[in-house]
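Student: Pasted the sequence and its predicted model underneath.
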Amino acid sequence: MPRDLDLLKSVFGFDDFRPGQAEIVQAVCDGQNTLAIMPTGGGKSLCFQLPALVRDGVTVVISPLIALMRDQVRGLQAAGVSAGALTSGNTQEETDAVFAALERGELKLLYMAPERLASGGTLNLLRRIGTRLIAVDEAHCVSQWGHDFRPDYLRIGELRRALDVPLAAFTATADEETRTEIVEKLFDEQPPQTFLHGFDRPNIHLAFAAKNSPRQQILSFAAARKGQSGIVYSGTRARTETLASALRDAGHAAVHYHGGMDPDDRREVERRFQQEDGLIVVATVAFGMGVDKPDIRWVAHSDLPKSIEAYYQEIGRAGRDGAPAETLTLFGADDIRFRRTQIDEGLAPPERRSADHGRLNALLGLAEAHGCRRQQLLAYFGEEAEPCGNCDLCATPPDLFDGTVDVMKALSAILRTDERFGSGHLIDILRGTVTDRVQERGHDSLPTFGVGQDHTKPMWQAIFRQMLGLDLVRPDPERHGALRITQKAHPVLRGEAQVTLRRDTLKAARRPAAKMLVSEEDAPLLSALKAKRRALAENARVPAYVVFTDKTLIEMAETRPATLDDMARIGGVGAKKLESYGAEFLQVIAGEVEHMHPARRKLAGRAAGSLFDRLQDAATELLRGEDGTGKYLTIAPGTLRKIAERKPMSIGDLGRVTGMNDAKAERFGPAFLEILSEGE
């Protein structure tokens, strides 16, 4: 796919496709119905953006959130691609500009929200503008039982049939059940060409910790990463506000975000997060799929997410640029009770509630894992992996012990109190603590009273939390959270199954310092490059990463390009961005910038660039012929560029290049052809 590779470099600034991208791009370019499941940060958007440039007509992109669409459109426009979005967030001027570009036949990508498909005029519009491809971002939203269901996604299959065009669907979050539903709803159960390119995000460090003063745990985690962009997910609106305030009091730039805020205030938070380096957003999951910022360095959860899919998607917002990123997820018994109750009190049918408990169990198993977390996470999505070396348990293996006897004691206490009490009262019984409640109910006379005096209260809390995580017990919503025993616990009670637990002191673990993005030697240059990026971004009123991502700046700081040719070889520096920003960043790095004619700059970083230089040297030497007495003849830089790109191999071919004539071909031809033949 030579044309694709040329566009990959000239438009998007990449020398090669990421793993798995090339075959997906080829399938979409060929007009095949396509379903691609790729990890967040794996480059899904390029897999429909690049084919849109190769294919005739307009590519319509169905995307779930306005912020995500606007960010992608800004990024495309910055790379020189004609793209637009029709959203409720547009000004009238923006909407008029999009329609005008469509009428002129200039637009290659048109973004719209699924809700727009309900409008009667949408189908006629898409027919009139020559829609040739539908791309669906976040395709898992079509799943009615998924965590991000959008009812209007159900209209996309009908749109595909009406337009009779190929459809390419993309998502990072789809287990086998969800993939089956996507095929059924979008492709009429006719299997598309499916690409499953893994869920591994090796650059993301995974870590969980039991709750122990969660506010302080989050503050400590943020303190080690001060100045880096991060997200803290919290379970309630009130907690987002109090935690954001605590972070500000600790000296961080932090704001809160939740669904109860005024829409203008939410948009202002989104704008600030996109454009400011080092801002922390404390949010509910309302701050979701619209986050398209590639240089988020960390994500923390102050409360347990609702499922393993939600966890995977939320941590996936970190490190989209491929640079190191870190996560921390706090969890406790109260979280587990809350999530269980949410499921039990939901309106879903019994079989779906059972599946939701299974998804929560998978997340709890990850939280209480005994070995590499990445192995366990990938196993849930059907992948095998070696220990990753980039999670907390690989760094510090847990202290395991045979907890069978302790679990049997706890289960016995639950049964002997008729499954009517929560862990607090049960721990008092096990530890032999005489409270008014214990005495009133005569529980101090139970055989289990005092059988657990060998453990502290925090240790028993950890045991009960792990029992919840192992699904040996569940809170009973009809008894206000009292613990009841599950079928899974019966073999343990009968002595037929063993239970391994983690010894948990519940002391706040000391987090290692955040990994430096570059060496200490390169850190000052990276800071200077970020300052230049921020100034340019603020002047253009765009997010900083639209100028260059962190990953691109890191490569600049490490390789220190000395010329525009060197700069053009940096990942993420395409022709448009080299033209717009190359000289200014090169000045930060090298102090001085070579003067380069625009025609030569278009060849920067390419083999044709060095050919241009040699041709120009030869043209200068032959201005008055070989003996220096001939008529003065010059060749324009634009003509030299065409010769360097086309590489004509005869005097006749050379003379047909625009800007040449017979006299010039006769004088410069032999020298030019010798240079061009050597360049082959």
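Tutor: The structure has been received and is ready for your questions. Numbering: from 1, shown residues only.

Student: rest of the way, CA atoms for contacts and neighbours
Tutor: Will do.

Student: okay, now the residue nearest to Gly13 when sequence neighbours are not counted: neighbour count?
Tutor: Setting aside the residues directly before and after it, Gly13 is nearest to Gly574 in space (Cα to Cα, 6 or more residues apart in numbering), at 3.5 Å. The tally of other residues near Gly574 (other Cα atoms under 10 Å) stands at 28.

Student: In contact with Gly574, which residues?
Tutor: 9-14, 79, 568 (Cα atoms under 8 Å, 6 or more residues apart in numbering).

Student: Please apply the same query to Thr435.
Tutor: Asp428.

Student: SS state for Val282?
Tutor: Put simply, Val282 is strand when judged by DSSP: H, G, I helix; E, B strand; the rest coil.

Student: my read: it touches Thr242, true?
Tutor: No: using Cα atoms under 8 Å, Val282 is not in contact with Thr242; the gap is 9.3 Å.

Student: thinking again about what came up before, do you know how far the residue nearest to Gly13 is from Gln21?
Tutor: Per Cα to Cα, to the nearest Å, Gly574 is found 18 Å from Gln21.

Student: Please compare the first structure with the one that follows:
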Amino acid sequence: MVHSTQDESSSAREILAQVWGFDDFRPLQEEAVGDVIAGRDSVVVLPTGGGKSLCYQVPALVRDGMAVVVSPLISLMKDQVDALQSNGVAAALVNSTQSEDQKRETAARIRRGEIRLLYLAPERLLSPRTLDFLTSIPISFFAIDEAHCVSNWGHDFRPEYRGLRVLKQRFPEASVHAFTATASERVREDIAEQLELRQPQMLVGSFDRPNLTYRMLRRDNALQQIMGVVEQHPGESGIVYCITRKEVEQTAAALAARGISTKPYHAGLDDVTRHANQEAFIREQVDVIVATVAFGMGIDKSNVRFVIHAGMPKSIEHYQQESGRAGRDGLASQCILLYSGGDLMTWKRILEMGDRSNFDEAMANVNAMAELCSGVQCRHAAIVNYFGQEFDVDNCNACDVCLGELDTVDDPITLSQKILSNVLRLQERFGVAYNVKVLTGSRDQKITRAGHDQLSTHNLLGNESAANVRTWIEQLVSQRFLQRTGEYNVLQLTPAGRELLHRRGTVTLTRAAPSSGGRSAKSPAVDSWEGVDRALFDALRAKRSELATERGVPAYIVFGDAVLRDLARIRPTSIARLGDIRGIGQRKLEEYGEIFLTEIDAYCQQTDLSRDVAGADSPSTPVSTSSPPKSIKGAMAQQEADEMFAKGISIDEVAEKMGRASSTVCGYLSEYLRSAEITDASAWVSPERIRLIEAAIPASEDGRLKPIFEAVQSQQTLDPPISCDEIRIVFTCWQNRVDA
């Protein structure tokens, strides 16, 4: 039932700012939030890292009643509940690992109306006992995460998800909202039909992830290639995906032998070991997890800086979701895919051992993925186009194609003619590997017995490596000049290929260029570190890890990497300014603000760094004397403090009324003094202290407070000693007089 009000809609932004520390919704988030608030059924497709969870978490705090979130994995539910609780949100989960006492306590809290979001697996939700219990509770809406599992056409169909259609029957007044990162139009329509949604809104975000740099590399000494990427990210989190369990074990052991902090993860490990390895990765006790694709759906880790596929995934849908584990925090991250022609046959063997009813479609997905690997189109454009969207950027500056890391063959048409002619002379009866052998001059017994060593095309590319020739054949396939057909993937010319034989058409063939370190001069990876003091970032990261360990939560739940980089870039001087940083909500400001401010103060005093740096300026930039733009939550708190300061209320009284620390209120006071252009500090600092501070101001030539503090300390004998907050207050009033 649609029941949205203007008040509910407007309060969503206030909640976003107060709880999560964000001033604005991401693209499509606001529309998705509006649909949930209004009670309109919806299907929402947002890429991994696009902020799907906020689309139902924010409305849960706006709407009356309790929201129920359906999630497939215990680890994913636990991470989301931990993150919500760290932001001061009353959230809970019920699962098989809990004791009966824990479940009863959660049920009691639900009856008392204390829980705003309840997380359940589909099997538990659909049990008669749970459904009966929930019918007695005011339910605001149901949010179904990983909703592609509903559809048989999706890439991870789960039969238990089909039973969720009962929700519209048992809870006719509650809206149902399906969320997923990957769903074609057919899958979206199937989700809506299977869940019996009523005239659902269909919201599909852009499938592009501009902060990710994609590279598709021919596999050649995979371990060395993997190490090359890992060494670019010392101490940072990364995932290495392998196709088989054996490859996982071998790769993890090889990385560990080279001193990399790593653990394996695959379905063949016992539950205890698998869970322990996953937790070690999430809690940053190991840097790299080597895994099969069984690892991923339950991972809500925001600061994965690289994802390496040591083998080709079985579909572009899988690749988009797996590579999307990187950079969920919006910071630049790398996605490296190592592939070979053998990957296609590996997947064919695996699929033949499974459900054959979907075999043809599954192989079509494998072939599409192979074409992406060998293609020469911008990787971002190719992925977005695959999902039916346009990519209107000429150069993404974030893939091996656009970064110029592939060398273009000088005369691609002549080279193509040689390959296409060979396919014809073999009567279009052989696959890639056989064509490569003939073109490179192999005298394999099978070739000589067939007389193919006598063909005019035999050894025609004998001066090229077999890997290069294979790559060119695959590029001709990806550009639709050749096609694979039949059970054995025999090569045949397409009509466009026959035209190319007569030099009619345009083709691009490339060979891998020597690696230049993998980043352009102005790549996203450079931009995201601009102005960040790396040593301070590392110090804050260590403090975050310490706090996370104390609280038993993943490190990114304390603060994400994006927040730490902003802290190490801006280096705020007060709680008020720290609260203006995107991603710091009110609860985290209260819990962690003083701790991180102390770390920043200590580091900057040792290094004499400037503070309150605006934008992405370098560490040597002097402190800005103008106020940075205020966030919604910061502006509301500042306004409340300003009104009390204007009435002459003291710092201690303001701190008590607002429930804030004195140091926080001093930050508010500094902002008030600056904006109101107050020139007399005597209402807050004694005349004697003012004289000492003003006498020391000439010690600072660039507006930094540390030289003033040191000069005052060398002169004064007051008890208690003059504090940094007092210096800031007096300096602000003095500056207002000078600027008047």
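Tutor: Cool, the structure landed. Since the structure is predicted, the reported quantities are computational estimates derived from the model, not experimental observations.

Student: The contacts of Gly574 of structure 1: which two are farthest apart?
Tutor: The largest separation in the contacts of Gly574 of structure 1, counting by Cα to Cα, is between Ala79 and Ala568 at 13.7 Å.

Student: Check the contact lists of the two and give me the overlap.
Tutor: 574-575.

Student: which one of those two has more residues nearby?
Tutor: Ala568 (27 against 22).

Student: For the equivalent of that one over in structure 2, give me its contacts.
Tutor: Taking TM-score structural alignment, the alignment pairs Ala568 of structure 1 with Gly579 from structure 2. Counting by Cα under 8 Å, 6+ apart, Gly579 of structure 2 makes contact with 21, 585-586, 589, 593, 631, 633-634.

Student: With distance to Asp82 of structure 2 and secondary structure added, can I get these in JSON lines?
Tutor: Formatted as JSON lines, these follow (distance: Cα to Cα, whole Å; DSSP: H, G, I helix; E, B strand; the rest coil):
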{"residue": "Gly21", "distance to Asp82 of structure 2": "17", "secondary structure": "coil"}
{"residue": "Gly585", "distance to Asp82 of structure 2": "15", "secondary structure": "coil"}
{"residue": "Gln586", "distance to Asp82 of structure 2": "16", "secondary structure": "helix"}
{"residue": "Leu589", "distance to Asp82 of structure 2": "17", "secondary structure": "helix"}
{"residue": "Gly593", "distance to Asp82 of structure 2": "19", "secondary structure": "helix"}
{"residue": "Ser631", "distance to Asp82 of structure 2": "25", "secondary structure": "coil"}
{"residue": "Lys633", "distance to Asp82 of structure 2": "22", "secondary structure": "helix"}
{"residue": "Gly634", "distance to Asp82 of structure 2": "24", "secondary structure": "helix"}
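
Student: which two in these are spaced the farthest apart?
Tutor: Using Cα to Cα, the contacts of Gly579 of structure 2 span at most 15.9 Å, a distance reached by Gly593 and Ser631.

Student: Without its sequence neighbours, what residue ends up closest to the one in structure 2 that sits across from Met459 of structure 1 in the alignment?
Tutor: Under the alignment by TM-score structural alignment, Met459 of structure 1 pairs with Asn468 in structure 2. Nearest residue to Asn468 of structure 2, sequence neighbours excluded (Cα to Cα, 6+ apart): Arg511, at 6.7 Å.

Student: Let's verify that neighbour: helix, strand, or coil?
Tutor: Note that with three-state DSSP, the state of Arg511 of structure 2 is strand.

Student: which residue lines up with it in structure 1?
Tutor: So, by TM-score structural alignment, Arg511 of structure 2 is matched to Asp504.

Student: Does that match touch Met459 like I think?
Tutor: Yes: with contacts counted by Cα under 8 Å, Asp504 of structure 1 reaches Met459, the gap being 6.5 Å.
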